[in-house]
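>>> sharing a model that was predicted from the sequence below.
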Amino acid sequence: MTINKAVMALAGFMVLLSVLLTWFVSPNWMLLTIFVGANLFQSAFTGFCPAAMIFRSFGLKSA
C-alpha cells in the first residue's frame, strides 16, 4: 500500500466513523468530519499532511 492510498483510506474511514457517531451519539461529532475535510483541502494546496508523515514513518512508500 502506498502513502496516498493509506491517507485516502484513513480519511474515508474517519468520515464514515464520524457519521456513525453523529447519528448514534451526538451531532457534535460532525466537527470531526469538518476537520477531516479541512485537512484534506489544505493538504491539496500546501502539500502538508500529518497523516502522510505518520504513514511515512511506518515505512510506507510514496506512489
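It's in. Numbers count the residues shown, from 1 in each chain.
>>> hey, let's count contacts and neighbours off CA atoms from now on
Will do.
>>> tell me which residue lies nearest the centroid of the chain.
residue 11 (2.9 Å; Cα atoms, centre = their mean).
>>> here comes the other one, which I'd like you to weigh against the first:
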Amino acid sequence: MTAWQLTRVIAGTFILISLALGSSASPWFQSAYWLWFTAFVGVNLLQSGVTRWCLMERLLRKAGFTAEA
C-alpha cells in the first residue's frame, strides 16, 4: 500500500471513529466534542487537496512507505 492510499485509509478511519464517538445516536457515544476531531480531519483533507502537502503522508514516507505504486 502506498503512502497516499494509507493516508486516506487513516483519515477515513479517524472520521468514522470520531463520528461513532460524537453522534448521540451511536451506541458508542461518548461526547459531542468528538465531532471537533471530525472537523479537524476534514479541514486537513481540504488543506492537503488545495496545497498538495500532507503531514501524514510525509510521516508515512519517512516510515518507509513508498510515494507511488
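Good, I have the coordinates. Note that this is a predicted model, so its numbers are computed, not measured.
>>> just checking, the residue nearest to the centre of the first structure touches residue 38?
No. Using Cα atoms under 8 Å, residue 11 of the first structure is not in contact with residue 38, being 11.0 Å away.
>>> just to revisit the earlier point, just say helix, strand or coil for the residue nearest to the centre of the first structure.
helix (DSSP: H, G, I helix; E, B strand; the rest coil).
>>> what does it align to in the second structure?
Aligned counterpart of residue 11 of the first structure in the second structure: residue 11 (TM-score structural alignment).
>>> contact partners for the nearest residue to its match once chain neighbours are set aside?
Spatial nearest neighbour of residue 11 of the second structure, excluding adjacent residues (Cα to Cα, 6 or more residues apart in numbering): residue 41 at 6.6 Å. Applying Cα atoms under 8 Å, 6 or more residues apart in numbering to residue 41 of the second structure gives the contacts 11, 14, 15.
>>> one more time with 10 Å
10, 11, 12, 14, 15, 18, 35, 47 (Cα atoms under 10 Å, 6 or more residues apart in numbering).
>>> repeat that for residue 2 of the second structure.
57, 60, 61, 64, 65, 66, 67, 68, 69.
>>> for residue 30 of the second structure, same thing?
Taking Cα under 10 Å, 6+ apart as the test, what residue 30 of the second structure contacts is 18, 20, 21, 22, 23, 24.
>>> make it 8 Å
Residue 30 of the second structure neighbours (Cα under 8 Å, 6+ apart): 21, 22.
>>> equivalent analysis for the one 4 residues further on, please.
When the contact criterion is Cα under 8 Å, 6+ apart, the partners of residue 34 of the second structure are 18, 19, 21, 22.
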